[in-house]
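*Asks:* need coordinates for the following:
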Amino acid sequence: MTPAPAILILAAGASSRMGEADKLLMKLDGVPCLRIMAERAVATGMRVLVTVPADRPAREAALSGLSVTIVPVRDAAGGMGRSIAAGVSALPRDVTGVIIQPADMPEITTLDLQLFAKAHEAHPNRIWRAITETGSPGHPVLFPAALFSALTALRGDEGARSVIQNHENNLQGITLGGERARLDLDTPEAWERYLSDRLR
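*Replies:* Next comes the predicted model:
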């Protein structure tokens, strides 16, 4: 059987650095960033799950009509680790890996995500992590099914850093062009710069 990963989009964060705005509902060409990221994930043909906080119904509404599984995170305030744990716990049993992708990285494309699926097909037991052209680690990150139990035990706001550190000997990078593996937009200033640059 061909190894088949799923995509887990993390969209349960508090968006606390954005003030009154919600970074995941900021619009690109009139479409909320969260929906764009979900559409790109769905276009890969892989199964897609999206974690959302229980207190932000507008995020779930932004995904209306898309073929994604919504995963409410009741304890989202406990940090990214809880979001990852909830999402991984909801994965279908037959998937052989999970591509974890934060929802505030609008430069990540469908083709980028498909690169991870191809790498997983060739080496299904490895951790695959996106890196920039200069070698800096970023997202997405693909974890094999053997690490699902470690992911569901995560707490706090460091994400899956501890899982990666504990299995560095099994980690391999996938280079994505430019800096897009690290470009996340979580402040009004970052969004302003990004939207301004897109108009040039």
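*Asks:* from here on, contacts and neighbour counts on C-alpha atoms
*Replies:* Will do.
*Asks:* in the longest helix along the chain, which residues are buried?
*Replies:* In the chain, assigned by DSSP state H, the helix with the most residues is helix 110-122. Taking 16 or more other CA atoms under 10 Å as the neighbour-count basis, helix 110-122 is seen to contain the buried residues 110, 112-114, 116-117, 119-121.
*Asks:* could you also give me the structure for this next sequence, so I can compare it with the first?
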Amino acid sequence: MSPPVGLVLLAAGRGTRFGPAPKLLAPLDGVPLVRHAAEAALRAGIGPVVAVLGHAEEAVRAALAGLDLVLVRNPAYAQGLSTSLRAGLAALPEAAEGAMILLGDMPRVPPALLAGLAAAFAGTDAAVVPVCAGRRGNPVLLNRRRLAAELAALTGDRGAGPLLAGRRDVREWPVEEAGILLDVDTPETLAGLARSPNAPL
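*Replies:* A predicted model of the protein is given here:
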């Protein structure tokens, strides 16, 4: 049986490369980017989903209205990704050994992939990372207990990726789903994704 897993949706960042408008509120297929990620997390049926809010908090909160999420405010979001990651981890139930870290600007990660990632977590040491075409992607699934010291020491705009780089106790999980590599940083990439939903950005 797989250990219990909670999910952390990082939705606090400013997304400065996208321009002045809040990136996570930009519509794709008529739905805000952040809601795509949140709905996929809930449909996966893995465990509780914590959404960390910061930039444009009220507008992002409204975009997530009606979803069964635990909403956490990160007043220190401007200090970098690490602050949101720690805020989300702190809000997970103590029993959740695994923490799946979802990014709010990745709208093409399907629920089935999230469920498969959770199943792959059983028996791992530090983390499970999906890999497509030889490239590591997101989300990643962290063993909270084994990585507790490293996670507590994160500062600035650093997330789980740099923390896992070069470690020998990370399990790479091969997938064919290109959505793990598709993050939206600019209006141009969003427009390209709308035209070609499965094309690499």
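*Asks:* picking up where we left off before, in the second structure, what residues pair with the helix or strand following the longest helix of the first structure?
*Replies:* Sequence-wise, the next helix or strand beyond helix 110-122 of the first structure is strand 127-131, with elements assigned using DSSP states H and E. The alignment of strand 127-131 of the first structure onto the second structure (TM-score structural alignment) spans residues 127-131.
*Asks:* now the matching stretch on the first structure. Mean distance?
*Replies:* Comparing stretch 127-131 of the second structure with its match in the first structure after superposition yields a mean distance of 0.8 Å (mean CA distance after the TM-score superposition for the first structure).
*Asks:* which residues touch the residue nearest the centre of the second structure?
*Replies:* With distances taken as CA atoms, centre = their mean, the residue of the second structure nearest its centroid is Leu102 (1.1 Å). For Leu102 of the second structure, the set of contacting residues under the criterion of CA atoms under 8 Å, 6 or more residues apart in numbering consists of 7-10, 37, 138-140.
*Asks:* sec struct for it, please.
*Replies:* When classified by DSSP: H, G, I helix; E, B strand; the rest coil, Leu102 of the second structure comes out as strand.
*Asks:* same deal with Ile7 of the first structure?
*Replies:* Reducing the assignment to helix, strand or coil with three-state DSSP, the entry for Ile7 of the first structure is strand.
*Asks:* do I have it right that it meets Ile99?
*Replies:* Yes. Under the criterion of CA atoms under 8 Å, Ile7 of the first structure lies in contact with Ile99, with a separation of 4.6 Å.
*Asks:* of these two, who's got more company?
*Replies:* Remark: of Ile7 of the first structure and Ile99, Ile7 carries more neighbours, 29 against 25, as counted by other CA atoms under 10 Å.
*Asks:* and that one, what does it touch?
*Replies:* Ile7 of the first structure is in contact with 41, 46-49, 98-101, counting by CA under 8 Å, 6+ apart.
*Asks:* lining up the residues you listed with the second structure, which overlap?
*Replies:* Of these, the ones still in contact in the second structure (both residues aligned by TM-score structural alignment, their matches' CA atoms under 8 Å) are 41, 46-49, 98-101.
*Asks:* what's the closest of the residues you listed to Asn125 of the first structure?
*Replies:* Distance ranking of these against Asn125 of the first structure, using CA to CA, places Val98 first at 11.5 Å.
*Asks:* what's the matching residue for the closest one over in the second structure?
*Replies:* Under the alignment (TM-score structural alignment), Val98 of the first structure pairs with Ala99 of the second structure.
*Asks:* looks like that match contacts Pro139 (just checking).
*Replies:* No. In this structure, Ala99 of the second structure sits apart from Pro139 without contact. The criterion is CA under 8 Å, and the distance is 10.0 Å.
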